[in-house]
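Undergrad: can't give you the sequence, but here's the structure:
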């Protein structure tokens, strides 16, 4: 037994792909778990202090930041994982420096424009909003460029396989600062907070995290990048990023359309009910994101080398780790779901049926977690975009038809249906394009099902 333990330890400390995946996933898991815990507490505190209406306004504005952030990033967050990882591996420091400079300039310009548009549109339609929501939107417009830059910085650090440095500012520091700031504000004002104050606190938190993230990137970049003459392949980078933004954009439509339709048709209270259930269901997500954060650069590297067998092995390990842990967490959430919802306030316990449906949706994601990643990192982002475009169209249609009638429960049901459609479709495409099984189903059963389709 001691010899086996020593062998396992030596393998984990080695330089192999499995060891890299295990260490990276473990680090990411720890950070995600810590960040998720802090964020959960933060959301509980915000929901209790703001109440359903103001909390819904806060979440509604955050949703618009998330949606417009897709435009602001223009796909350079996903593209960074691909290009930064490739150029770093190839020691192409001139290209790496050129890519970082070019992508930063484009992101800054577009994200500021998106933030200004959010503020302008909210001012034009101010008659439809409360004064609180209007002011919250204005602060959200200022927050958008900072939030966008922070996400791109995280992607760059991940591409350099600096998992801790890449995730710590956004995943842990931001929710921690929001939590501390909220408590201080509650004590200082000695009254109920509003959505505007909560958004202002988030603005400060993201600004601090962004400054730290920039410092960390400078520290880990190879010194050769600073002294090498930048080489620009602007057209190639822009085309790739544009394809990535289509993938991310359609994915965002699938994720956020329901919340937007809820807010537009039934008001922010329904948004708050759905948001709380979604926050709890997202506890299943952090293991998927943890594994994918280190799997992405590995996939890009192994595909570039043509090592398909090793790629299949690494993907299989990642998929089954994600599904096994996610299933365990899902069982716990189903058992204690009502108690968790009551932490946000007694009125939120009515969201339990919504929570059940969203848990099922997250389990579907866990079963085939890396399918989109595999297509994006191997040059088949076009297939990914097409599938997500069809899924987004279905999602919009179903949300328009179902959400106004069944409310937040209908939104959750549409989310689960859409998740099944795009995950199933991508799993099949990954097999036909790459001959990789990227779903948590025994290989023999998957092979039989594929042959049956033929």
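TA: Perfect, thanks for sending it. Model, not experiment: these values are computed from the prediction. Residues are numbered from 1 along each chain as shown.
Undergrad: Every contact and neighbour count from this point should use C-alpha atoms.
TA: Will do.
Undergrad: gap between residue 133 and residue 190?
TA: According to C-alpha to C-alpha, to the nearest Å, residue 133 stands 21 Å off from residue 190.
Undergrad: So residue 91, which state does it fall into?
TA: Counting by DSSP: H, G, I helix; E, B strand; the rest coil, the backbone at residue 91 sits in coil.
Undergrad: Report how many residues lie close to it.
TA: 14 (other C-alpha atoms under 10 Å).
Undergrad: separation between it and residue 346?
TA: Distance, residue 91 to residue 346, by C-alpha to C-alpha: 56 Å.
Undergrad: repeat for residue 123
TA: From residue 123 to residue 346 the distance is 35 Å (C-alpha to C-alpha).
Undergrad: Please say which of the two ends up with more neighbours.
TA: Per other C-alpha under 10 Å, whichever of residue 123 and residue 346 has more neighbours is residue 123, with 16 against 12.
Undergrad: residue contacts, the more buried one?
TA: Residue 123 sits next to residue 134 when contact means C-alpha atoms under 8 Å, 6 or more residues apart in numbering.
Undergrad: Next up, a structure to set beside the first:
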């Protein structure tokens, strides 16, 4: 058994090298992301950080709607095209995705401005101004996501992550430092949103330059016969899945914003920020494994997919456990020291969110497996069921337990959709994405494609 485990994790082939490179980017980017959270919490205080958090939750939902799952579709199409050495259709889908994102963003911004105008008094001046500037983030972040997906499909995993994962938070942190030190403006959530917009714009520019460098010049200007309607039908389930997933994450903050004081939202935002550090192994290995799964699926290598899935689940689980331990033993002291004593009350919410992260890790990369093998509708179903589960639980739990109740609803929802997708991956792909898949050979047959 030990010898078999060693073979699974042996440093041969590209997997370990890609993981190390991506981990370096993600860890460094996460460090800057935490630094940004610390800077914002200290500069804005619990109330101001809560206003900023509510605004960012709204912007996140709009961005997912504008991006419409196209980054996943582009990754899949480009990775398959690279495996088959046929890039014409990939070029078409990327051009169509760019146009779709821009048009959808304009429509969403216009509709949101009308809604904000009708609710101006209820929103309050601070939230209204912060949201107004934040709307400009929608097309910028959505386009960057699509271009990053294309880079990952080209197997440039590091390039597909660098602008958004590392450059954007690093520049944001630098801008926060410079503006605060200059003391030329009164720092508030609106100023924070403007600085975030500048950093996102820079990240988009770098993504475009990297994609222009790596994209095969032989297919520029060529056209395929594939209909955009096919892409839209493929993207729609992914968009719905991603939208539901983001809604699950941000619905909790929005509910807290309605039911609790802004300071309570600020405390929960800190817990969420730290939990993102704990889920780093999950997000990292999902990003790395998705294009590899698409490539192996295109080649029909079912056994290779099973080996990859086991490596991913082990890495996720071990990584999450190691990152949880400091907060289990010294969480209150760490939170108070880093963010300020007023944020030490975030510990209970953080521990509950960490439990959800561990469940997510144990079940592995089921979501990436289903999306990369054409079973995106199963992902959509899992997220819709879990969203209904969240909608039922979040209000009563938040009423009774406040931020801790919101965290409990969030973690239970994570467990719900992971269980459903794990079962679907077993049934429709003949593969076990979880840590329990050790030594389990892929069953005979080829993975089904239920569209």
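TA: Alright, I've got the coordinates. Values in this document were obtained by computation on a predicted structure and should not be read as measured data.
Undergrad: Superposed, what's their TM-score?
TA: Laid over one another, the chains give 0.92 as their TM-score (TM-score structural alignment, normalised by the length of the second structure), with 434 aligned residues with a C-alpha RMSD of 2.0 Å.
Undergrad: still on that earlier bit, who's more crowded, residue 133 and residue 190 of the first structure?
TA: A direct count of neighbours by other C-alpha under 10 Å for residue 133 of the first structure and residue 190 places residue 133 higher, at 21 against 9.
Undergrad: Tell me if I'm right that the more buried one and residue 195 touch.
TA: Yes - using C-alpha atoms under 8 Å, residue 133 of the first structure is in contact with residue 195, at 7.2 Å.
Undergrad: shared neighbours, the two?
TA: Each of 57-58 lies in contact with both residue 133 of the first structure and residue 195 under the rule C-alpha under 8 Å, 6+ apart.
Undergrad: what range in the first structure does stretch 87-106 of the second structure sit on?
TA: Mapped onto the first structure using TM-score structural alignment, stretch 87-106 of the second structure spans residues 93-112.
Undergrad: With stretch 405-413 of the second structure instead?
TA: By TM-score structural alignment, stretch 405-413 of the second structure lines up with residues 410-418 in the first structure.
Undergrad: now stretch 364-372 of the second structure
TA: With TM-score structural alignment as the criterion, stretch 364-372 of the second structure aligns to 369-377.
Undergrad: now the residue lying closest to residue 185 of the second structure once chain neighbours are set aside: how far from residue 266 of the second structure?
TA: Take residue 185 of the second structure and drop its neighbours on the chain: the residue closest to it by C-alpha to C-alpha, 6 or more residues apart in numbering is residue 179, 7.6 Å away. From residue 179 of the second structure across to residue 266 of the second structure, the span is 22 Å (C-alpha to C-alpha).
Undergrad: Give me the more crowded residue out of those two.
TA: residue 266 (30 against 16).
Undergrad: How about the contacts made by residue 33 of the second structure?
TA: 169-170, 173.
Undergrad: Just say helix, strand or coil for the alignment partner in the first structure of it.
TA: Mapped onto the first structure by TM-score structural alignment, residue 33 of the second structure lines up with residue 39. Taken by three-state DSSP, the conformation at residue 39 of the first structure corresponds to helix.
Undergrad: Tell me how far residue 39 of the first structure lies from residue 33 of the first structure.
TA: Separation of residue 39 of the first structure from residue 33 of the first structure (C-alpha to C-alpha): 10 Å.
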